[in-house]
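Chemist: No sequence on hand, only this structure:
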């Protein structure tokens, strides 16, 4: 093993002991009950899994579990819009597909007038079917993507709610003069950790 490799391992080991950023507890609440103080920990280690499960069962339920109520209508609107577009494109695809099959069989379809003139040509029916099939498939893919994204969002949000975000974790810029050197201002960057 080279000397650099050994030094790198030592630095990584020593810095890992003192590199804390956050605690795993959310809050502690104290409540008096018959002259006794009870401390309640609100840390929920299975909250992300539970939120993901609820979102998988019913889209938007994981967001409600996380108490982010405004996100549930957004999820429902996105999912219902993509489902509506899938149903509408599928219905129109079936309509043009049926007309194409009837025309190929030599029968009258809905785009043929009583006098035998056609409103949409054969190539128009073929192009309409291709476009509507692509739109239908894209709507189905969009629905699946929205479904997976809302599960991931509920799980990540539940995970991030577990962390302590107090004022000790903020970035506060400040200007400080050097106590010995007063001639020219010098600029620098320093980090201060307080626990």
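Modeler: Received, thanks. Just so it is clear, the structure is predicted and the values come from calculations on it, not from any experiment.
Chemist: from here on, contacts and neighbour counts on C-alpha atoms
Modeler: Fine.
Chemist: what about residue 135, which helix or strand?
Modeler: Under the criterion of DSSP states H and E, residue 135 resides in helix 122-160.
Chemist: How far off centre is that helix?
Modeler: Remark: helix 122-160 is offset 15 Å from the chain centroid, using C-alpha atoms, centre = their mean, to the nearest Å.
Chemist: buried set for that helix?
Modeler: Of all the residues in helix 122-160, those buried under the rule 16 or more other C-alpha atoms under 10 Å are 125, 128-129, 132-133, 135-136, 138-140, 142-143, 146-147, 150-159.
Chemist: what's the answer for stretch 84-104, then?
Modeler: Residues 85-86, 88-90, 92-93, 96-97, 99-100, 103 are the ones in stretch 84-104 that count as buried (16+ other C-alpha under 10 Å).
Chemist: Tell me which of the residues you listed fall in helices.
Modeler: 85-86, 88-90, 92-93, 96-97, 99-100, 103 (DSSP state H).
Chemist: From these, pick the one nearest residue 109.
Modeler: residue 99 (5.1 Å; C-alpha to C-alpha).
Chemist: does that closest one really touch residue 106, like I thought?
Modeler: No. Using C-alpha atoms under 8 Å, residue 99 is not in contact with residue 106, being 10.6 Å away.
Chemist: Pull the contacting residues for residue 89.
Modeler: Shown in contact with residue 89 (C-alpha atoms under 8 Å, 6 or more residues apart in numbering): 132-133, 135-136.
Chemist: try it again with 7 Å
Modeler: By C-alpha atoms under 7 Å, 6 or more residues apart in numbering, the contact list for residue 89 reads 132, 135-136.
Chemist: Nearest to residue 36 among those residues?
Modeler: Proximity of those to residue 36 (C-alpha to C-alpha) peaks at residue 136, which lies at 63.0 Å.
Chemist: quick one, what contacts the closest one?
Modeler: If you count contacts by C-alpha under 7 Å, 6+ apart, residue 136 has them with 86, 89-90.
Chemist: And it, how far from residue 76?
Modeler: To residue 76, residue 136 is 19 Å away according to C-alpha to C-alpha, to the nearest Å.
Chemist: ditto for residue 55
Modeler: Distance, residue 55 to residue 76, by C-alpha to C-alpha: 11 Å.
Chemist: cool, and residue 58?
Modeler: 10 Å.
Chemist: Same drill for those two, tell me which one is more crowded.
Modeler: Here residue 58 and residue 76 are compared on neighbour count by other C-alpha atoms under 10 Å; more neighbours surround residue 76, at 18 against 13.
Chemist: then this one, side by side with the first:
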């Protein structure tokens, strides 16, 4: 009984003290036009609510100059438009000429081999051209991936980085999160989807050709097969192929979502500490400036630890 009385007395004292502090603050801060507000030059324009300023091109270029910060998504988007900007933000300046030199060399070599292929008709120049263009594309892709991987952040695992990793190379975000066992599942899904896309597309092309031949009076197959049956199978396999493509897109999207979600869960506490506690407290209005006539309420704070 004595413990309950002491608890109630302590609760009352703390509540009164908190209420007095809140009322003192409410008297100092009043909304525009409230009675008793003696502050000079108080207008509605003096009350500016806290909100993030819009991100402008000026802030972006200031970030590249090292005068401001930039989140990883903006840095990634900027490096897609202009390769090397991520390295500029990360202050790895020596990589910029390497990136442009590599991309430029592969592109020029591809252009030269393309010219030689058209002049000579030799297919080896066509193959070399394709390999050079592939090298330029991989150099471009590598510059973006390098910028994302070298982005400095205070957390060991950054969800945005995990998402970008999986977007650029499926499974890389899972590797970044330490979920190595998911990588074969992801690529198994892509291989399965790729098989069905290839198989259904082959059947679609086959029945498309058969439909054309059975509909052409000059074809030797005209009249041997039903053209409407060929059309039915053609449309069916085309639909199956499209469904397989959509499934592949879904697998790709789930790969990104999985990397992002489990990167967020890296900071989630899964310990066995489950507890609850009640503490005296004062419930404040959400915005005292907009709810001037509504005072604080004395109550209990419930704290859950899990």
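Modeler: Thanks, I have the structure now. What you are looking at is a predicted structure, and each value in this text was computed from that prediction instead of being measured.
Chemist: Would you mind reporting the TM-score between them?
Modeler: For this chain pair, the superposition-based TM-score is 0.58 by TM-score structural alignment, normalised by the length of structure 1; 129 aligned residues with a C-alpha RMSD of 2.8 Å.
Chemist: if we take the contacts of residue 89 of structure 1, which one ends up nearest to residue 51 of structure 1?
Modeler: Nearest member of the contacts of residue 89 of structure 1 to residue 51 of structure 1, counting by C-alpha to C-alpha, is residue 136, at 30.1 Å.
Chemist: Could you find the counterpart of that closest one in structure 2?
Modeler: Alignment note (TM-score structural alignment): residue 136 of structure 1 maps to residue 241 of structure 2.
Chemist: how about residue 152 of structure 1, what's its match in structure 2?
Modeler: Checking TM-score structural alignment: residue 152 of structure 1 goes with residue 257.
Chemist: and the nearest residue to its match once chain neighbours are set aside, which of the three is it?
Modeler: Spatially, and ignoring its direct neighbours in sequence, residue 257 of structure 2 is nearest to residue 163 (7.1 Å; C-alpha to C-alpha, 6 or more residues apart in numbering). Assigned with DSSP: H, G, I helix; E, B strand; the rest coil, residue 163 of structure 2 falls in the helix class.
Chemist: Give me the neighbour count for residue 163 of structure 2.
Modeler: Using other C-alpha under 10 Å, residue 163 of structure 2 has 26 other residues around it.
Chemist: Check the gap between the spatially most central residue of structure 1 and residue 5 of structure 1 for me.
Modeler: In structure 1, the centroid-proximal residue (C-alpha atoms, centre = their mean) is residue 153; its distance is 3.4 Å. Between residue 153 of structure 1 and residue 5 of structure 1 the computed distance is 40 Å (C-alpha to C-alpha).
Chemist: residues in contact with residue 75 of structure 2?
Modeler: For residue 75 of structure 2, the contact set (C-alpha under 7 Å, 6+ apart) comprises residue 86.
Chemist: Could you check which residue of structure 1 pairs with it?
Modeler: So, by TM-score structural alignment, residue 75 of structure 2 is left unmatched.
Chemist: any idea which helix or strand carries residue 75 of structure 2?
Modeler: Using DSSP H and E, the element containing residue 75 of structure 2 is helix 72-81.
Chemist: of the contacts of residue 89 of structure 1, closest to residue 29 of structure 1?
Modeler: residue 136 (51.9 Å).
Chemist: Could you report the neighbour count for residue 80 of structure 1?
Modeler: Neighbour number of residue 80 of structure 1 under other C-alpha under 10 Å is 13.
Chemist: give me the number of residues near residue 109 of structure 2?
Modeler: 17.
Chemist: so which strand or helix has it?
Modeler: Here residue 109 of structure 2 is assigned to helix 95-120, by DSSP H and E.
Chemist: residue range for that helix in structure 1?
Modeler: Helix 95-120 of structure 2 lines up with nothing in structure 1 when matched by TM-score structural alignment.
Chemist: residues contacting residue 129 of structure 1?
Modeler: The contact partners of residue 129 of structure 1, taken as C-alpha under 7 Å, 6+ apart, are 93, 96-97.
Chemist: In structure 2, which of those still touch?
Modeler: Of the contacts of residue 129 of structure 1, the ones still in contact in structure 2 (both residues aligned by TM-score structural alignment, their matches' C-alpha atoms under 7 Å) are 93, 96-97.
Chemist: Pipe the buried residues of stretch 84-104 of structure 1 into TSV and attach distance to residue 191 of structure 1 per row.
Modeler: What follows is the buried residues of stretch 84-104 of structure 1, written out as TSV (distance: C-alpha to C-alpha, whole Å):
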residue	distance to residue 191 of structure 1
85	53
86	53
88	58
89	57
90	59
92	62
93	62
96	67
97	68
99	72
100	72
103	77
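Chemist: farthest-separated two in these?
Modeler: Maximum pairwise distance in the buried residues of stretch 84-104 of structure 1, criterion C-alpha to C-alpha, is 26.9 Å, between 85 and 103.
Chemist: Can you get me the start-to-end distance on stretch 39-56 of structure 1?
Modeler: Start to finish, the residues bounding stretch 39-56 of structure 1 are 33 Å apart (C-alpha to C-alpha).
Chemist: Looking at the kept ones among the contacts of residue 129 of structure 1, spot the one nearest residue 112 of structure 1.
Modeler: residue 96 (12.2 Å).
Chemist: Map the closest one onto structure 2.
Modeler: Using TM-score structural alignment, residue 96 of structure 1 lines up with residue 207 in structure 2.
Chemist: Look up how far residue 240 of structure 2 lies from the closest residue to that match other than its chain neighbours.
Modeler: With C-alpha to C-alpha, 6+ apart as the criterion, residue 207 of structure 2 has its nearest non-adjacent residue at 4.9 Å, and that residue is residue 234. Distance of residue 234 of structure 2 to residue 240 of structure 2, given as C-alpha to C-alpha: 10 Å.
Chemist: How about residue 232 of structure 2?
Modeler: Distance of residue 232 of structure 2 to residue 240 of structure 2, given as C-alpha to C-alpha: 12 Å.
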